[in-house]
Every structure is written in structure tokens, then in C-alpha cells.
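# Show me the folded form of this:
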Amino acid sequence: MSWSQTTIRLPPKSQGCHLIDHEIERQVPDLRKYKIGMANIFLQHTSASLMLNENADPGTYSRIYYEHGVFSSGIDIDNTLVFTDVRKDMNMALDKIAPENLPYIHTDEGPDDMPGHVKSGIVGVSLNIPITNGRLNTGTWQGIYLCEHRRHNSGRKIVVTLQGQT
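As a prediction, this is how the structure comes out:
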């Protein structure tokens, strides 16, 4: 049984949910050594969170965007499909659960600070993902998201601990 641990750094991101699967795999080269095991992915912050959620097939989304008459909004500058509906819906739901306009007591760091702590507590700061043949074994439609709950941050650190057979 082998163990390894890497702390990765993510640059500052805008408020919202951001896919980070590829960033984790890029910054954790030891992952490729594991035939079978578990990866614990732990965010060292209290106003952001980690989430496993839908990361859908581009063909499915291109039809959905077109059927609803908003196909062009699903294209970015490089003419690559950008899928933001799950992310936008997640942000909307979290904002309803922990809005900024509640009479919070902890407000020294701004109106988005306490809602950020609430959202982080609800969503969570760690994930356990199986490792199979050197890859994170997420489902076909699953992606790992960093959910940034503050408008301003200085980047985030994530500790990735691997355990398994190499």
C-alpha cells in the first residue's frame, strides 16, 4: 500500500463554480502511478467548497441550447461549447439558501463573507474519489468543481492525498 500527498495551488477565480478535474490531474503527477486506490481532495478554506456534479456531453447540451433558442450563448471566443447552466443554477440555489441580505453578525470581511461560510459548510470541503489505472474514476457525467463563494480571493490551496496500490 502506497501513500502520497501533494498540495496544489489554484489561481484566484471569480465567484461561482469552476471545473478543476484537469488542474488536479496536472498538478498531481503521482496519480498516474496508482493502479487502484482512493484520492482524498481537501480544500483548505472556509469560504469556498468542493462539489462533484454534472459535467455533461457537448452533443446533449448543443441540442438543448438550440431547442431553447440560446445556442449562441453556449459558444465562447474559440467556438468551443461552454456549459454554464448547471453552474448558474447551482449558484442561484446556493444564493437562495444563504443570501447576502440576512442580518449576519460576522460581517467584518464584507457582505459575501458569512454567506460564503454557510455555503462552504453546506456543500463541504472534501471529496473522496476512487483511483483506477492512474485516473480519477468519476462517472461519465461527473466533474469536480471548486465553488468560489467570495467575490475576491487570493487563490486556493487543495491537499490531495492518495492511497492505494502502485
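
# Every contact and neighbour count from this point should use C-alpha atoms.
Will do.

# How far does the top helix by length along the chain sit from its chain's centre?
Counting by DSSP state H, the longest helix found in the chain is helix 85-97. Centroid separation for helix 85-97 versus its chain: 13 Å, with C-alpha atoms, centre = their mean, to the nearest Å.

# next up, for comparison:
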Amino acid sequence: MWIQKQLTLKCHPRGFHIITDEIERQLPELRQIRTGLLHLFLQHTSASLGINENADPTVRADLEEHFNRSAPDGACWYQHDYEGDDDMPAHIKCSTLGCQITIPISSGLLALGTWQGICLGEHRDQGGARRVIATIHGE
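Next comes the predicted model:
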């Protein structure tokens, strides 16, 4: 069985956010899958998707601090700056972290580890709603 849907994530402020519940709410079809895979592809170049710590919010705060130091806003060496001081750093963060993930599905549930969650990295000050293509393959 193959299912593909476009999901819309609500607007999130700049930073790293656990969006597992938001994804699962928009994919009731997951419950039909005994064994399979969920592939998520973020259709943006200034945000990222990953798997990370879902319990302690200081992990996400530390990630934000780390990436803001490694790709600072408004650096004088950026050529691409006409969309704002946060745009080129957002592209760097997206390229570094990636825009897609694949998660196993087992007995109708995402087979994430105890402390794992789907993490959206919102790298713009005003990123807006984000689109994700979700592809489910399984039986």
C-alpha cells in the first residue's frame, strides 16, 4: 500500500520544535499499517527535519544556540542577503541538517525510541507555515 499526502505544519517560532503529535494527527492512515515506513520531505530550504530528544527542551535550546553560532545572522561574508539577515544562515542550517527523514511503522505506530521525536528546525524569524510531503509505504 502506498499513501501520499501534503501536510501543513502550523507556524513555529525560530528554534527546534518536536512535531511528532502534529504529524500523527494529520496521518490517521498510520493506524492501518502493520509494517512499513513513513517518509517525510520538507518542501523548504530554510527549515530542517530530524529526529532528536523529545523530553528535555534544553536539548533543543542548545541546538539553536550551536547553529546560531556556527551560521550567524548577518555575517559580512554572505552574498545572499536580500531576503534578510536570517535567510542565508537558514539555508546553511537546512543543508547541514537535511529536509527529509524516514521512520519505521510497526503495528500502526511510529517506531521511535523512548526519547525520540520528529524535530522541525525553524531557521527563519518569520518562517510561516511549512509544507511536508508524507509518503507511507507498508502493509
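
# Now the TM-score, please.
Scored against TM-score structural alignment, normalised by the length of the second structure, the superposed chains reach a TM-score of 0.96; 138 aligned residues with a C-alpha RMSD of 0.9 Å.

# still on that earlier bit, which bit of the second structure covers the longest helix of the first structure?
Aligning helix 85-97 of the first structure against the second structure (TM-score structural alignment) gives residues 58-70.

# Walking through the first structure, point out its strands one by one.
2-10, 16-19, 36-43, 48-54, 126-132, 135-136, 142-148, 156-165 (DSSP state E).

# Mean per-residue distance, the fourth one versus the second structure.
In this case it means strand 48-54 of the first structure. Its aligned residues in the second structure lie a mean 0.6 Å from strand 48-54 of the first structure after superposition (mean C-alpha distance after the TM-score superposition for the first structure).

# list the helices and strands that strand packs on?
If you count contacts as 3 or more C-alpha pairs under 8 Å, 6 or more residues apart in numbering; DSSP states H and E, strand 48-54 of the first structure packs onto helix 113-123, strand 126-132, strand 142-148.

# do you know which of these lies nearest Tyr65 of the first structure?
strand 142-148 (19.7 Å; C-alpha to C-alpha).

# Just give me the mean distance for that closest one relative to the second structure.
Mean for strand 142-148 of the first structure is 0.6 Å (mean C-alpha distance after the TM-score superposition for the first structure).

# so that strand matches what in the second structure?
Across the second structure, the stretch matching strand 142-148 of the first structure (TM-score structural alignment) is residues 116-122.

# neighbouring contacts of the match of helix 85-97 of the first structure?
Residues from elsewhere that reach stretch 58-70 of the second structure, judged by C-alpha atoms under 8 Å, 6 or more residues apart in numbering: Gly15, Phe16, His17, Glu53, Pro89, Lys93.

# which stretch among the helices and strands packed on strand 48-54 of the first structure comes nearest Tyr34 of the first structure?
Nearest to Tyr34 of the first structure among these is strand 126-132; the distance by C-alpha to C-alpha comes to 7.0 Å.

# which part of the second structure lines up with that closest one?
Going by TM-score structural alignment: strand 126-132 of the first structure matches residues 100-106.

# The matching stretch vs the first structure - mean distance after superposition?
Mean deviation for stretch 100-106 of the second structure: 0.3 Å (mean C-alpha distance after the TM-score superposition for the first structure).
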